[in-house]
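Q: Prediction below, plus the sequence it came from.
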Amino acid sequence: MKTTLAADVNAPSEARAFVATLLGTSHLPAGVLVERVVLIASELVTNAVQAGATTVEIGVTITAQRLDLVVIDDAGGWPTPTSATPDDTAGRGLSIVDHLVDTWDVASRKHGKAITASWFDQSDQRADGGVLAE
């Protein structure tokens, strides 16, 4: 499922509402937390707006084993994680993304880019982070 938003000050909250509503009625892979996906959608859309996008498309694909959140924007530039200091008021978004998703990547498009954040089924993981023996 996907939606397209105008890249304005309302886009992050509209993205949160879209993702929260969609995930609230979906069966998610084990261990995937709605709150994390909603937060990452908001962070990526905020970055797109701040980068000068005019439109932002959000897509969510869910299978039993994986959830992919794709944010496509038409802004220039490339997302690059930075190291924010405690006094910085910005610059933490991609660090948050990196910390809360299983994997993420960026693909160039004719006009802009597509960022895919993915979460995987965690049902075969032990509490200590190891993989259960089969």
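A: Okay, I see it.
Q: C-alpha from now on. contacts and neighbour counts both.
A: Will do.
Q: now the helix of greatest length in the chain, how far from the chain's geometric center?
A: Determined from DSSP state H, the single longest helix within the chain is helix 34-50. Centroid separation between helix 34-50 and its chain, computed with C-alpha atoms, centre = their mean, to the nearest Å, is 6 Å.
Q: Show me what that helix is packed up against.
A: Using 3 or more C-alpha pairs under 8 Å, 6 or more residues apart in numbering; DSSP states H and E as the contact criterion, the neighbours of helix 34-50 among helices and strands are helix 11-24, strand 66-73, helix 93-100.
Q: Got another one to weigh against that:
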Amino acid sequence: MSPATAVAPAATKALPQTARVFDVAFASNPACARQARRIIRAFLGLWNVNGELAENIVLAVSELVTNAFEHGTGDVGLRVRYPDDELRIEVTDDNPTPAEMRPAGDEDVSGRGLFIVAVLARKWGVSKDGKTTWCVFHVPAKRS
């Protein structure tokens, strides 16, 4: 069985053609962050989100999925919604302990993921049940 199970874009689920949303579930393993980066890059390309913004979104996805893998339990879910000028990323695992930003020392080799997400994203947070960490990016309208 493949470690990632992708779900088709929501437009194929009888939503309006303009719907830009996808869900993917990963079996909890070290490869899930790399797979998530590859998937989000592909969708961002389809949605014409490019450049530094796209790289920041890919980095945020990578950090959130890595956190879910390292600190969560069970499968890792990734949902991305881009209905208008905001792109929302949600990463879910089965651990009810909410993700929290912690200070990392100069010599620490990890522990900066949520800080990076907080710096790059417009806003971020954790669901009330603690199982979903999310962030939002503003995507400016393309000018002709």
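A: Done, it's in. The shown structure was predicted, so the numbers you read here are calculated from the model rather than taken from an experiment.
Q: Which residue numbers in structure 2 does the longest helix of structure 1 align to?
A: Aligned by TM-score structural alignment, helix 34-50 of structure 1 corresponds to residues 54-70 of structure 2.
Q: quick one: buried residues of the matching stretch?
A: 54-69 (16 or more other C-alpha atoms under 10 Å).
Q: Mind reading off the mean deviation between it and structure 1?
A: Once fitted to structure 1, stretch 54-70 of structure 2 is off its aligned match by 0.7 Å on average (mean C-alpha distance after the TM-score superposition for structure 1).
Q: Check which residues of stretch 110-122 of structure 2 are buried.
A: Quick answer for stretch 110-122 of structure 2 (16+ other C-alpha under 10 Å): 112, 113, 114, 116, 117, 118, 120, 121.
Q: Could you list which residues are in contact with the third one?
A: Residue 114 of structure 2 is in contact with 63, 64, 100, 101, counting by C-alpha atoms under 8 Å, 6 or more residues apart in numbering.
Q: which position in structure 1 aligns with it?
A: Match for residue 114 of structure 2 (TM-score structural alignment): residue 94.
Q: re earlier: which member of the contacts of residue 114 of structure 2 is positioned nearest residue 92 of structure 2?
A: Among the contacts of residue 114 of structure 2, residue 64 lies closest to residue 92 of structure 2 (C-alpha to C-alpha), at 9.0 Å.
Q: who's in contact with that closest one?
A: Applying C-alpha under 8 Å, 6+ apart, the residues near residue 64 of structure 2 are 91, 113, 114, 117, 133.
Q: Ok, residue 65 of structure 2 next?
A: Contacts of residue 65 of structure 2 (C-alpha under 8 Å, 6+ apart): 32, 33, 36, 76, 78, 91.
Q: Tell me which of those residues persist in structure 1.
A: Here is what carries over to structure 1 from those, by both residues aligned by TM-score structural alignment, their matches' C-alpha atoms under 8 Å: 32, 33, 36, 76, 91.
Q: Trace stretch 9-19 of structure 1 over to structure 2 and give me the residue numbers.
A: The aligned range for stretch 9-19 of structure 1 is 30-40, by TM-score structural alignment.
Q: Stretch 60-67 of structure 1 too?
A: By TM-score structural alignment, stretch 60-67 of structure 1 lines up with residues 80-87 in structure 2.
Q: measure the nearest residue to residue 47 of structure 1 once chain neighbours are set aside to residue 26 of structure 1 for me?
A: The shortest distance from residue 47 of structure 1 to any non-neighbouring residue, by C-alpha to C-alpha, 6 or more residues apart in numbering, is to residue 93 (7.6 Å). Separation of residue 93 of structure 1 from residue 26 of structure 1 (C-alpha to C-alpha, to the nearest Å): 26 Å.
Q: In JSON lines, list the buried residues of stretch 110-122 of structure 2 along with distance to residue 127 of structure 2.
A: Shown next, in JSON lines, are these (distance: C-alpha to C-alpha, whole Å):
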{"residue": "112", "distance to residue 127 of structure 2": "20"}
{"residue": "113", "distance to residue 127 of structure 2": "18"}
{"residue": "114", "distance to residue 127 of structure 2": "15"}
{"residue": "116", "distance to residue 127 of structure 2": "19"}
{"residue": "117", "distance to residue 127 of structure 2": "16"}
{"residue": "118", "distance to residue 127 of structure 2": "16"}
{"residue": "120", "distance to residue 127 of structure 2": "19"}
{"residue": "121", "distance to residue 127 of structure 2": "17"}
